[in-house]
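K.L.:
Predicted model and sequence follow; I will ask about them next.
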Amino acid sequence: MPFDLKIFHDYDIRGIYPTEINESIYTLIGQALAKYVKIGPIAVGHDMRISSPSLSRALIEGITSLGIDVVDLGLISTEMLYFACGKYDYPLSCIVSASHNPPEYNGLKGVLRGMIALNGSYGFPEIKEIIAKQFSDKTPRGWQAGVATQAMTPPMVKESRKIGTVTTKNILTDWISHLLSFVDEKFLKPLKVVVDAGNGMAGITWQNLMAKLPIEIIPLYFEPDGTFPHHIPNPLEESNLKDIKKKIRQENADCGFAFDGDADRFFILDGKGEVLSGTITTAILASHLLQKHGPASILYNAICGRIVPETIKKYHGTPYRVRVGHSFIKQYMRQFDGLFAGEHSGHYYFKYNHYADSSAIAALLFLEYVSKVGKKVSDMRLEFDKYPQSGELNFLAPNIDEILNTIRTNQSKKATSIDEIDGLSIWYPTWWFNMRASKTEPLLRLNIEADNKTILQEKKTQLIDKLLTLGAKLK
C-alpha cells in the first residue's frame, strides 16, 4: 500500500500532518467516500487546527471530482456535525478534526444517514478497499509505506462526469435553537460558571449561548486556535485543568465546564475545583432526565460505576450496560430506544439529539438540574460519589489477549459474576474491576471500584502487581 493504512483507527482517521496525512491523501479519501456513498450531498466541516481548512478543501475536491455535491459547513464542532447529520438528513457528514490530540495531529470522523458512525467494522474496510484498488496497477513514484509528503500525489480517479457543486451552509442559528430546546430557560438560576474551551470548538457555541441564558458565563480561551497556546484541550489530563480550577476559585463560581478540542466531550468541576467523574455526571443526568421525562431506557458503558444503574433503577428507568465507544453507543441508543447514555470518558448521548452525543446539551441539562435542586455542586458530587474508583490505569502490554486470559483464570475464584461485554469485568461482593484493550492506543486499561478506599487500595495494589509479573508496564 502506498501510504500507511494505520491512519484508519477503530473510531476515526487520525495521523500526524503532513507525514502521515496530507492534502493529497485527503483528496484520495474524498474520492473513496464518494464512491462508497454514491449519492450526495455530502456535508463537510472542519475544526480549528492549522491544517484543517486545507485538508477540508482537499477532501471536498476529491468528493466533487466524482460528481458528488458537497455542503460546506465550514468551522464547526463534532457535536454540530452530528446535529447537521440528523437535522438535514445528509447521506454522509464528515468533519476534519483530531479532537483533543496535540497540534501536529489531524483526522476525520464520519457519520452516515441515521447516525451510523464510520468505524473499523463498518465503512472503513470498504473505503480502504476502494483506495487499494486505485493503487492496484501501479504504485506512484515517490510513495512508500508510512511516508506521505505533499509532493507525493496519489493517482486521481479520472472519469468523464460532471464536477459536483459546493454549497456553503451556516448552521449556527439552528444549532443554538436546538440546544435551547432542551431546557426551560425560565427555571435557570443566575449561576456563575467558568467555561474553558481550551481554544477548541466549544468557544463558538458558548459565545453564542452567553447572551441567551440567565447564567453568568466566565469565558476561558474561547478563541479557536489550533496551536493551543494555553493548554491541550484534553480535560482527561489533570495538567490541563490548572487554569479552570484557579479561575473557579478566583471568581467564587458555582462550577466549571472543561471541553475537549472538538467539543464532543466535557467534564464538570464543582465550586471547589474538584472534578465530577463521568460516572457521577452520568448518574446525575440520568436522575434528572428520568424525573423530567418519566421511565425510559438509559445506557451506560462498561466502565461506569455502580451508582449509575442504582440511580437509574431508583428513578424507574431501565439500565443497559454496553460497550465503550461512540460508534457502539449510537447503535445501542437506537436499538434500545435510549433516552440518554453516558460514558466515563465524558461523552453524553440524547434521544432527542438524533441519538448522538453533545457536550453542550449535557452541560445545559446539568445547569437545569442544579437550578432545580438548589444544592451546591460540591454537595451533589459527594452525594453521588458513593463508591471509590481507581480512575483509569494504563499499561503498556504487547500480549494483551494472553494477559486477559490469565487474569480471567486467576481472578475467577470467589467472583459473583463475570462478563465480557467490553474486555473482562469480574465482580465480587465488595468490589469489581474491568480490564480491556484500548481501541485507540496499544494499551491495557484497568478500572477498579470498591465499597471503600481501604478495599480499593488493597485490590489496586494486587492487580497492578499481578499485571507487572505478566510483563505489563504501568504507563
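P.N.:
That came through, no problem. Numbers count the residues shown, from 1 in each chain.
K.L.:
drop to CA atoms for contacts and neighbour counts, all remaining ones
P.N.:
Will do.
K.L.:
Now do the strands in the stretch 351-475 of the chain.
P.N.:
For the stretch 351-475 of the chain, applying DSSP state E, counting those that start in this stretch gives strands covering 356-357, 393-396, 417-419, 424-427, 431-437, 443-450, 473-474.
K.L.:
try this one side by side with the last:
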Amino acid sequence: MSHVFDPTSLREYDIRGVVGKTLSEADAYALGRSFGTLVRRAGGVKVAVGRDGRESSPMMEAALVRGLNESGVSVVRVGLGPTPMLYYAAAELGVDGGIMITGSHNPADYNGFKMVLGGDAFFGARIQEAGRMAAAGDWESGTGGAEDVEIMDRYVDRLLKGFDGAAFRIGWDAGNGAAGPVVDKLVARLPGEHHTLYTDVDSRFPNHHPDPTEEKNLADLKALVGEKRLDFGLAFDGDGDRIGAVDGTGRVVWGDQLLSILAEPVLKAEPGATIIADVKASQALFDRVAELGGEPCMWKTGHSLIKSKMKETGAPLAGEMSGHIFFAQDYYGFDDALYAAVRLIRAVTQLGGSLTALRSAMPDLVNTPEMRFQVDESRKFAVVDEVLDRLAASGATVDRTDGARVNTPDGWWLLRASNTQDVLVARAEAKDQAALDRLLGQIDGQLALSGLARGPQAGH
C-alpha cells in the first residue's frame, strides 16, 4: 500500500488543504501511517491527537487514528480544543508526539495537521519525508489502542498557575474558533469582569473570519470595548495559537507591541536574556528590548523556525508580527495565545495597570500592513537575491536574516519570499508619511529593476 499527497498540501510548517480537493480522508490515514512509523522508529509508542471545530475534523480524526493504530502506535484523543491545548497534552501526557487536526484561520472548507515529535516542531524537511514515505509505502505495521482523555480543565489550571494579575474589565473574541470553550472556562476563574463574543464553536465562522491580525476582524471587539467602556480586548485566531488585542480606546496593539510589553516582566526576572522577534517586527521593539537590558534577536518568520532558535539561544520569550507568542519562561516554549493573554494581564498589572497608557507611551511610527504580490515560484527567491546583490553594490545597510531588511535614516523596509505561497512580502516603517513614501519608492524601484510592479494586493 502507498499513497501520494497533493504536493500543495505539504507546506513548510504543516499539512493543509481544501477538504475534498487537495486534502482527503486518505491523506489523514496516510499521515497517520507515516507519522506513526517515524514515532516507532524513534522508539516511541504513543501519540496525542486533538482537533479544531471544523465540520471535517471528526472524519479526519478517525482516519488519522486508524493510520496511527495500524502502524503500531497507541493514541490519546484529547478532543476539541485549541492547538496549544494539544501541545500542552503532548508535553504533559508522557506521549512521544502529537498531531493537531486544524485548518488554523483558513476558510471553513480547509483543514490540516500541525505536528510535534519528541518535543520538537515537525516541519520543513520532515513533512516532505512523511510524504515520500507514504508514496513509497515505507510504513511499519502493527496494532494500537485509542483512549479519550479530558484535558481542558487541567490545561486551564496550567494557564492560571502562578496568576498574580489584577481584576480588569476585559472583552474576549474567540471568533467561533476552537479557543472558545477554553475562553469560557478561563474567564469564569479570572478576577474582574469579562465579556465574551463568539465562544461557541461554529465551523462556518458566521460572525467574522477568525484572524485577529486583520484589523477588520477586530471591529466587533472594538465595539464591545467602546460600548462597555472596558479596559482592553483580546482576540484569537481559529485554532488559538495567535493573539490580537485592542486597548481601551479601540487602538490595535499589534504583535510586536504586545511583545514589547510582555518582555518587560520577563527581563526583570531574567536580566540580559535574549528576546526573539521575526524580521517583520518594528525597530521600536528591538530598541525597547535593548533599553530594558535584553538581547534583541531578529530571526526568520515562521513559528517552527522561531521555536528552533529559542532552543538554540535559551530565549525565555519570542514572538512574531502575526501574533504567535512563545513563552519558555515558566512555560513550554510553544505558541499559545491563551497563555499569552494571561501573561499580558499579569504584565499590564505589573506595569501600572493600563494597556492604553502602555500603548500611548510607544513611539509613534507609520507603517504599512504586510504587502504581498504574486510572483512566479521560479522567480521568488531569485528576485530577493537580485535585490540583495544590488543593495550590496550600493553600500546599503542590509540585514539578510530572512530576505532583505534595509535600514535608512527614514526607517526600514523589508522584502522577503513567503515560505508558504508564491508571493513576495514587503513591509516598511518610518517616522512620518513622507519618509514612508520614500521607502515605498525604494521597494518599487527594486521590484521594477527585477521586472515586477508592486500590485494593489496590500494587506495581510
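P.N.:
Looks like it came in fine. Computed from a predicted structure; not experimentally measured.
K.L.:
Need the strands of the stretch 351-475 of structure 1 in TSV (columns: distance to residue 133 of structure 1).
P.N.:
As requested, those are arranged in TSV below (distance: least, Cα to Cα, whole Å):
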stretch	distance to residue 133 of structure 1
strand 356-357	33
strand 393-396	35
strand 417-419	40
strand 424-427	38
strand 431-437	31
strand 443-450	32
strand 473-474	40
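K.L.:
gap between residue 386 of structure 1 and residue 279 of structure 1?
P.N.:
To residue 279 of structure 1, residue 386 of structure 1 is 11 Å away according to Cα to Cα, to the nearest Å.
K.L.:
Residue 371 of structure 1 too?
P.N.:
From residue 371 of structure 1 to residue 279 of structure 1 the distance is 21 Å (Cα to Cα).
K.L.:
Looking at the two, which is more packed in?
P.N.:
A direct count of neighbours by other Cα atoms under 10 Å for residue 371 of structure 1 and residue 279 places residue 279 higher, at 24 against 16.
K.L.:
could you show me where the helices are in the stretch 251-400 of structure 2, in order?
P.N.:
Secondary structure of the stretch 251-400 of structure 2 (DSSP state H, counting those that start in this stretch): helices located at 255-269, 283-291, 303-313, 337-350, 355-360, 377-394.
K.L.:
Between those, which one is closest to residue 134 of structure 2.
P.N.:
Across the helices of the stretch 251-400 of structure 2, residue 134 of structure 2 has its closest neighbour in helix 303-313 (22.8 Å, Cα to Cα).
K.L.:
Need the contact partners of the closest one.
P.N.:
Helix 303-313 of structure 2 is contacted by residues 13, 120-123, 274, 276-278, 299-300, 316-320, 324, 326, 333-335 when judged by Cα atoms under 8 Å, 6 or more residues apart in numbering.
K.L.:
Would you list the buried entries among the residues you listed?
P.N.:
Buried subset of the contacts of helix 303-313 of structure 2 (neighbour count, 16 or more other Cα atoms under 10 Å): 13, 121-123, 274, 276-278, 299-300, 316-320, 324, 326, 333-335.
K.L.:
In strands, which of those fall?
P.N.:
Judged by DSSP state E, strands contain the following of these: 121, 274, 276-278, 299, 317-319, 326.
K.L.:
Output the residues you listed as JSON lines; include the columns distance to residue 208 of structure 2.
P.N.:
Below are these laid out as JSON lines (distance: Cα to Cα, whole Å):
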{"residue": "121", "distance to residue 208 of structure 2": "30"}
{"residue": "274", "distance to residue 208 of structure 2": "36"}
{"residue": "276", "distance to residue 208 of structure 2": "31"}
{"residue": "277", "distance to residue 208 of structure 2": "28"}
{"residue": "278", "distance to residue 208 of structure 2": "27"}
{"residue": "299", "distance to residue 208 of structure 2": "31"}
{"residue": "317", "distance to residue 208 of structure 2": "30"}
{"residue": "318", "distance to residue 208 of structure 2": "28"}
{"residue": "319", "distance to residue 208 of structure 2": "25"}
{"residue": "326", "distance to residue 208 of structure 2": "26"}
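K.L.:
of the residues you listed, closest to residue 6 of structure 2?
P.N.:
residue 121 (21.9 Å).
K.L.:
so who does that closest one touch?
P.N.:
Residue 121 of structure 2 is in contact with 115, 304, 307-308, counting by Cα under 8 Å, 6+ apart.
K.L.:
Run a quick neighbour tally on the alignment partner in structure 1 of residue 325 of structure 2.
P.N.:
Residue 325 of structure 2 maps onto residue 348 in structure 1, with residues paired by TM-score structural alignment. Look at residue 348 of structure 1: counted by other Cα under 10 Å, it has 30 neighbours.
K.L.:
what's the distance between residue 348 of structure 1 and residue 36 of structure 1?
P.N.:
29 Å.
K.L.:
can you check residue 121 of structure 1 too?
P.N.:
Residue 121 of structure 1 is 15 Å from residue 36 of structure 1, by Cα to Cα.
K.L.:
swap in residue 25 of structure 1?
P.N.:
Residue 25 of structure 1 sits 16 Å away from residue 36 of structure 1, going by Cα to Cα.
K.L.:
Compare these two (neighbour count), which wins?
P.N.:
The residue with more neighbours, out of residue 25 of structure 1 and residue 36, is residue 25; 25 against 14, by other Cα under 10 Å.
K.L.:
Against residue 15 of structure 2, how distant is the residue mapped onto residue 261 of structure 1 from structure 2?
P.N.:
Using TM-score structural alignment as the criterion, residue 261 of structure 1 maps onto residue 238 of structure 2. Remark: distance between residue 238 of structure 2 and residue 15 of structure 2 (Cα to Cα) = 16 Å.
K.L.:
Who has more neighbours out of those two?
P.N.:
Taking other Cα under 10 Å, residue 238 of structure 2 and residue 15 do not tie; residue 238 has more neighbours (33 against 28).
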